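> Got a predicted structure here, sequence first:
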Amino acid sequence: MKKKTEILDSAAINRALTRMAHEILEKNKGGEDLILVGIKTRGVPLANRLQEKIKQIESIEVPVGELDITLYRDDLEKVTESKDPEIKSATIHVELKGKKVILVDDVLYTGRTVRAALDAVMDVGRPSRIQLGVLVDRGHRELPIRADYVGKNIPTSDKEIIVVHLDETDKDDSVSIYEK
């Protein structure tokens, strides 16, 4: 893969997450009954960052959960490349019933990850509403799924890949476009 360009640096990611936190609070009339659920791997640190931003804005601590959707994927054999998938689960320490769940992920592409996450959340509990927040929406949907909160829309071709690096997982904050 060849790096074409960097789309977001650390400061731009921070600004995008600040805006998303404000939008989440505005749309939901505050932070009451909200739960942020990060989709592993990079959705988890993004959910934690959103939690911190909401705390700075509203002085409330919104619970954060983690969701591993590996076994819910409809392309499991393709993703795991014939290896046995590592079995993980949801780590959500609050009751979902009647709550507003905000699924958080780094990149929205085909929609298949989000579809799997919806199934996984419903196995954990029955929230009153599920919303989606993504750092990057790159288009090319295969399923009728759209994000409620988007840090940056980045139209791409099928020959391009969006690579998100976060300090928590990669020791660097950036979003770049690579060419296959």
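That came in fine, so what should we check first?
> Please count neighbours and contacts with C-alpha atoms only from this point.
Will do.
> can you map out the strands along the chain?
Secondary structure of the chain (DSSP state E): strands at 2-8, 34-39, 64-67, 100-108, 129-137, 149-153, 160-165, 174-179.
> The first one packs against which elements?
Same thing as strand 2-8. strand 174-179 (3 or more Cα pairs under 8 Å, 6 or more residues apart in numbering; DSSP states H and E).
> all helices for the protein, in order.
Remark: helices assigned in the chain by DSSP state H are 10-27, 43-58, 76-80, 112-124, 167-170.
> Make a markdown table from those helices and add mean neighbour count and distance to Asp105 to it.
Shown next, in a markdown table, are the helices of the chain (neighbours: other Cα atoms under 10 Å; distance: least, Cα to Cα, whole Å):
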| stretch | mean neighbour count | distance to Asp105 |
| --- | --- | --- |
| helix 10-27 | 17 | 12 |
| helix 43-58 | 20 | 4 |
| helix 76-80 | 12 | 17 |
| helix 112-124 | 18 | 8 |
| helix 167-170 | 12 | 14 |
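> and here's the other structure:
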Amino acid sequence: MTPQTKQQNLILDRAQIEQKVTRMAYEIYERNFEEQELVLAGIYPNGHTLAEKLATQLQQISPIRIQLLQVKLNKDKPLQEPVQLEPESLSLEGKAVVLVDDVLNTGKTLAYTLNVFLSRSPKKVEVATLVDRHHPLYPIAATYTGYSLATTLRERVQVVLKEDEVAAYLL
């Protein structure tokens, strides 16, 4: 069976994803209610879109000032290109940071971004993910998880966060 003909199994629809994002936002607020400001750092592209959705929810339920940060890296070869943060000028010193990605699989992507954050002296770094697949190869665990899913190593989880389609599939 080629990847193109693999069956797509819907694991989360739009309503379920919105519900999980709302729940995650409440959890983030509960653990950070004493903070004046919170930085949501989303791994581009889907992690950043998820961070935007979390920011919208947090702004509705909490008085915390939310800053969005876009994190770009080469996920296949993370050491060949530097991790980029946009806006570069955003100070992280003494701030609570939530690193956001759509799927947590081995932890590799998040592990390679940690050095960039730690070098900027944040107060703490937490991890939020929509789907946690539980195949850790790096010491990364999600602080906030929308959906926990046991998968085989051959299976893939694809999250779609577009205007016309919001869903997660098991491939």
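Yes, it's here. Here the structure is a predicted model, which means the values were calculated and not measured.
> re earlier: any idea which of the strands of structure 1 gets closest to Met122 of structure 1?
For the strands of structure 1, the distance to Met122 of structure 1 is smallest for strand 129-137, at 9.8 Å, taking Cα to Cα.
> Give me the distance between the closest one and the centre of its chain.
Centroid separation for strand 129-137 of structure 1 versus its chain: 6 Å, with Cα atoms, centre = their mean, to the nearest Å.
> now what about that strand, what contacts it?
Outside strand 129-137 of structure 1, the residues that touch it by Cα atoms under 8 Å, 6 or more residues apart in numbering are 13, 16-17, 20, 98-109, 146-155.
> what angle sits between it and strand 34-39?
Relative orientation of strand 129-137 of structure 1 and strand 34-39, computed by axes from the mean of the first three to the mean of the last three Cα atoms, to 10 degrees: 50 degrees.
> one step back: possible to save the strands of structure 1 as TSV with mean neighbour count and distance to His93 of structure 1?
Shown next, in TSV, are the strands of structure 1 (neighbours: other Cα under 10 Å; distance: least, Cα to Cα, whole Å):
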stretch	mean neighbour count	distance to His93 of structure 1
strand 2-8	14	32
strand 34-39	26	10
strand 64-67	22	7
strand 100-108	26	13
strand 129-137	22	17
strand 149-153	20	24
strand 160-165	19	27
strand 174-179	18	30
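> if we compare those, which one ends up closest to Ala90 of structure 1?
Short answer: strand 64-67, nearest of the strands of structure 1 by Cα to Cα, at 4.4 Å.
> Average offset of the closest one relative to structure 2?
Here the mean offset of strand 64-67 of structure 1 against structure 2 after fitting is 0.5 Å, by mean Cα distance after the TM-score superposition for structure 1.
> Which part of structure 2 matches that strand?
Aligned by TM-score structural alignment, strand 64-67 of structure 1 falls on residues 68-71 of structure 2.
> what's near enough to touch the aligned residue in structure 1 for Asn32 of structure 2?
Counting by TM-score structural alignment, Asn32 of structure 2 corresponds to Asn28 in structure 1. By Cα under 8 Å, 6+ apart, no residues touch Asn28 of structure 1.
> Asn28 of structure 1 and Asp123 of structure 1: what is the separation?
Distance, Asn28 of structure 1 to Asp123 of structure 1, by Cα to Cα, to the nearest Å: 24 Å.
> Also Lys78 of structure 1?
24 Å.
> can you pull the contacts of the most centrally placed residue in structure 1?
Computing the C-alpha centroid of structure 1 and ranking residues by Cα atoms, centre = their mean puts Asp105 first, at 1.1 Å. Applying Cα under 8 Å, 6+ apart to Asp105 of structure 1 gives the contacts Gly38, Ile39, Lys40, Arg42, Gly43, Val44, Leu46, Ala47, Gly133, Val134, Leu135.
> Now do the same for the second one: its match in structure 2.
Ile39 of structure 1 maps onto Ile43 of structure 2 when the alignment is built from TM-score structural alignment.
> Tell me the spatial nearest neighbour of its match, not counting adjacent residues.
Of all residues not flanking Ile43 of structure 2 in the chain, Val71 sits nearest, at 4.7 Å (Cα to Cα, 6 or more residues apart in numbering).
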